[in-house]
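Chemist: take this sequence and fold it.
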Amino acid sequence: MRKFLSGILSLLLLMGLLPAAYAEEPALGVTYEIFVASFQDSDGDGIGDLQGIIDRLDYLQSLGVRQIWLMPIHPSPSYHKYDVLDYYAVDPSYGTLDDFDRLTAACKERGIRVILDLVLNHSSSSHPWFLAACDDKFFSRTGKTTDWYVFYPEEGNARHKISGCSWWYEGQFGSHMPDFNLDSESLRAEFAKIITFWQSHGVGGFRLDAVTSYYTGANASTADFLRFVCETAKANDPDCYLVGEAWTDEATILTLYESGIDSLFNFPASDSTGRFVKAALAGKSSTVASAQADWNARIRAVSPASVDAPFVSNHDMARARGMLRSKVPNEKAAALLYLLMPGVPTVYYGEELGMSGSGSDENKRLPMVWSSDAATQCKAPAAADQAQRLTDGVAEQDSDPDSLLNWYRQLIALRNLAPELTRGEMTALDGGNDAICAYTVTDAGSTVAIISNVSQKDTLTVSLDVLRGAELLGGIGGAAFADGTANLPPLSGIIVRLP
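Modeler: Next up is the predicted model:
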């Protein structure tokens, strides 16, 4: 594998596609996921675009996020763009490659890295590669892309017939998304070119879509392919951050961490059944600290350089607002927990406002609410059948010190005071009350302690030996710290650095 990868990179260097060096990437922190079409329209067609994101960089910087993850931006026949037509281009509805270059440059000026959604499991059935491969099968010949897809001479599960001949192709997500043959060395060489191309245009990381479908049920093969992708990206840019979507159980996720990937999203802790939402609703968070500490230790045991990627909801899930019963205190409690966890947390756009959305995927990707004036918003996806329940958008919440938006801003700013939270080792503490989530995080010889109170009614005091002599870095919700004792009103927290 390493010899194969070295050969690919040498070829790219000779072709002039591999830059000699990359600028150092901004430090990792909180990621902000954006569905471009629903974020900000800049040209009046009702569709969000890259220039719209540039126009909203002041807002993103005010949140304190360190990465923006763009859902797929490539040409595609679908609204979601997970069925790609051209991996080297930007969908015209989103803008141009020049727009993308301006976006990455503007982000780097602000200390924000751009993470691109990379779909390597499948392409569009209208992609020229697939059309050529089908023609080759029809005419019983071998062409450049013939082995880039998975073909069978008989019917079977998730197999779709090529019209006019007795060949079927695999498409786990439907006939419109034919699966790639990831064992093809020439296809892997093409993927290496794609990765290098986007890195040369300022991309600082990749979100890898649907990794458990790479080799369904064959985790060792999936981990091997992930290793190839990671080694390719990091050979170009050692600071490149890669995070994978593995919507599966803990045991499988840990197996995939054997690839050395930076992060895999923590799906078991997310959604309405995950520990962050359940703890927020119950007002009991002591077990969250122990569970997360255990999870982080298990990741570290498999891949010492990898870190967790906690989140509550994303573009495939019902919005966090619904999970948290449309009550701002519940939403604040969940954020208080997951945004201060070690690793690289992700906020789904509009979560910081309390946007709604459930049912069909289109409903989960409704337009960003910039204000109560609907004229400031993009058009909703055509198949959406729910209206947005949130009325107060950024404009209204911006001036309200108690708004959910300003809570997110304060939390992320608090987190940014403790760089140990990105790659540090977590140890749970006993805070003496079920409502207290307490733990330390140590990195490079420096240790911080995080003490949070998710109760919505009780003021609690936490005094621990480990806190004696600690320095207060910051707090939220009126929390105070003196002489080794934290005084925590309902929904509050502190970060201190230990001596």
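Chemist: going forward, measure contacts between C-alpha atoms and count neighbours the same way
Modeler: Noted.
Chemist: so what touches stretch 397-411?
Modeler: Around stretch 397-411, the neighbours that count as contacts under Cα atoms under 8 Å, 6 or more residues apart in numbering are 62-64, 328, 331-332, 335-336, 339-340, 352-354, 394, 476.
Chemist: let's compare: structure for the following, please.
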Amino acid sequence: MTWFEHAIWWHVYPLGFTGAPIRTAHDARPRLEHVRAWLDHAVELGASGLLLGPVFTSETHGYDSVDQYRIDPRLGDLADFDRLVAACRERGLRVALDGVFNHVGAGHPWVRRALAEGPDGEYARFFRIDWSDPRSPRPADFEGHSSLVALDHATPAVADHVTDVMSTWLDRGVDGWRLDAAYAVPAPFWAEVLPRVRSRHPDAWFLGEVIHGDHAAYAAASGIDSITQYELWKAIWSSLLDRNLFELDWALARHVELGRGQLPATFVGNHDVTRIATTVGPEGAVLALVVLMTVSGVPSVYYGDEQAFTGTKEERVGGDDAVRPAMPGTPADLAPSGGWMFRVHQQLLGLRRRHPWLVRATTTTTELTNTRYAYTARGAGAADVLHVELDLTDGHRAVVRDDAGGVLFSYDG
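Modeler: You can find the predicted model right below:
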């Protein structure tokens, strides 16, 4: 097994986690120390890695970077980052960073120079710019967001830049990259860049954010190790919310197929979606976690979900704030009301760690109605068997048993 086949990530959006200003005047503070104060919490949870959202200098939310070689001053500096990585190492935690390589912020110095110098300027080749009106050149943007200027991935200099950025931070001690909006980047671009990065860091892990399309084909063409499994995420919450477990059964069959060509990155919450405890209630969130921890893939837990945090994603300016909240100074400052969910997470992440074969498990259905679903997860070994039961008939119930019938986890909400 590769190291990332053992990984369970604690996913943190650092600008929100640390209470950094997003749309108001920025300040410079070593807020990464705030994240460092929570690393023991991640270990106690059962995570084996820290998946960090954007940490590079940006204009607002982190996905509009203006310097990918510099830590955002709102979070600190290189010394603060190095201390965080070292603290992770001391605890056996891997570290992955969020790489925004599809686009940059409109205020990026290369964008400004490209527009100022014209089509023959040094940096014009980095972007796709409509020069038809010399008085008002129009850079291509990302999905209609004028603040996000798309890079031209057909330009060799862009491949050189992305290769260098990823290699620089891997040299500095990180273990992998989440490739933001990977689906918007032509797969051949990654197929060129990733081998160059792997030539220096053969053990690095690359996770591509892909929201739609043929995951397996994209992984095969790009060389990306793992693809975000949004299809399974949607089926988990939707089947619980609608009391239609046939949807989950269909999605798990698809999930097994998608996993044949790559190792899916699985989740029930992240920085871009409504909290699972909001969507299906805290009791339903437990059943969602049961599924997450008993099917194949590389799972992540989004910070706060282990405390049954709620929050609704809205399509407006600031609509992400509710799902990207600031955390208190230390775990001891948490409200006690979420302690029960933390203990549930400890049990299920512990179960996952004791059965590492689950990362490549297959699932077969043994019972299925609208409100009852049972499946068996199997690994390569004869003893690699778990039986999972979900029941929505009257409340929220879940049981995980070993092949001898011993109860490894149970919940009756």
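Chemist: any idea what the TM-score is?
Modeler: Scored by TM-score structural alignment, normalised by the length of the second structure, the superposition of the two chains gives a TM-score of 0.85; 396 aligned residues with a Cα RMSD of 3.1 Å.
Chemist: picking up where we left off before, for PyMOL, write the select line for the buried members of the contacts of stretch 397-411 of the first structure.
Modeler: To isolate the buried ones among the contacts of stretch 397-411 of the first structure in PyMOL, judged by 16 or more other Cα atoms under 10 Å, type:
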select buried, resi 63+64+328+331+332+335+336+339+340+352+353+354+394+476
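Chemist: and for residue 24 of the first structure, the neighbour number?
Modeler: By the other Cα atoms under 10 Å criterion, the neighbourhood of residue 24 of the first structure contains 12 residues.
Chemist: next one: residue 161 of the first structure
Modeler: The burial count assigned to residue 161 of the first structure is 18, neighbours taken as other Cα under 10 Å.
Chemist: tell me which of the contacts of stretch 397-411 of the first structure fall in strands.
Modeler: When these are checked against strands (DSSP state E), the matches are residue 476.
Chemist: just the element for residue 431 of the first structure, please.
Modeler: Take DSSP states H and E as the rule and residue 431 of the first structure turns out to sit in neither a helix nor a strand.
Chemist: could you find the closest non-adjacent residue to it?
Modeler: What sits nearest to residue 431 of the first structure in space, not counting adjacent residues and going by Cα to Cα, 6 or more residues apart in numbering, is residue 438, at 5.7 Å.
Chemist: the one you found matches what in the second structure?
Modeler: Structural alignment places residue 438 of the first structure opposite residue 375 in the second structure (criterion: TM-score structural alignment).
Chemist: quick check, its match in a helix?
Modeler: No. In this structure, residue 375 of the second structure is strand, not part of a helix, as judged by DSSP: H, G, I helix; E, B strand; the rest coil.
Chemist: check contacts around it.
Modeler: Contact analysis of residue 375 of the second structure by Cα under 8 Å, 6+ apart lists 363, 364, 365, 366, 367, 387, 388, 389.
Chemist: any idea which element the last one lies in?
Modeler: Looking back up the chat, that one is residue 389 of the second structure. strand 385-391.
Chemist: that strand - contacts with which helices or strands?
Modeler: Packed against strand 385-391 of the second structure by the contact rule (3 or more Cα pairs under 8 Å, 6 or more residues apart in numbering; DSSP states H and E) you find strand 372-378, strand 397-402.
Chemist: neighbours of the aligned partner of residue 174 of the second structure in the first structure, how many?
Modeler: In the first structure, the residue paired with residue 174 of the second structure according to TM-score structural alignment is residue 203. By the other Cα under 10 Å criterion, the neighbourhood of residue 203 of the first structure contains 24 residues.
Chemist: same check, this time on residue 36 of the first structure
Modeler: By the measure other Cα under 10 Å, the count of residues near residue 36 of the first structure is 27.
Chemist: correct me if wrong: it contacts residue 70.
Modeler: Yes. Between residue 36 of the first structure and residue 70 a contact is recorded at 6.7 Å, counting by Cα atoms under 8 Å.
Chemist: so which of the helices and strands packed on strand 385-391 of the second structure is nearest residue 258 of the second structure?
Modeler: Between residue 258 of the second structure and these, the shortest separation by Cα to Cα is 15.9 Å, and it involves strand 372-378.
Chemist: end to end on stretch 164-178 of the second structure, go ahead and measure it.
Modeler: The separation between the terminal residues of stretch 164-178 of the second structure, taken as Cα to Cα, to the nearest Å, is 16 Å.
Chemist: could you pull out the helices for the stretch 251-400 of the second structure?
Modeler: Under the criterion DSSP state H, counting those that start in this stretch, the stretch 251-400 of the second structure carries helices at the ranges 276-292, 339-354.
Chemist: just the angle between the longest one and strand 397-402, please?
Modeler: Orientation of helix 276-292 of the second structure against strand 397-402 (axes from the mean of the first three to the mean of the last three Cα atoms, to 10 degrees) gives an angle of 20 degrees.
Chemist: same question, the shortest one
Modeler: Orientation check (the same axes, to 10 degrees): helix 339-354 of the second structure against strand 397-402 gives 30 degrees.
Chemist: in contact with the spatially most central residue of the first structure, which residues?
Modeler: Most central in the first structure under Cα atoms, centre = their mean is residue 346, positioned 5.4 Å from the mean C-alpha point. Neighbouring residues of residue 346 of the first structure by Cα under 8 Å, 6+ apart: 30, 31, 32, 33, 309, 310, 311.
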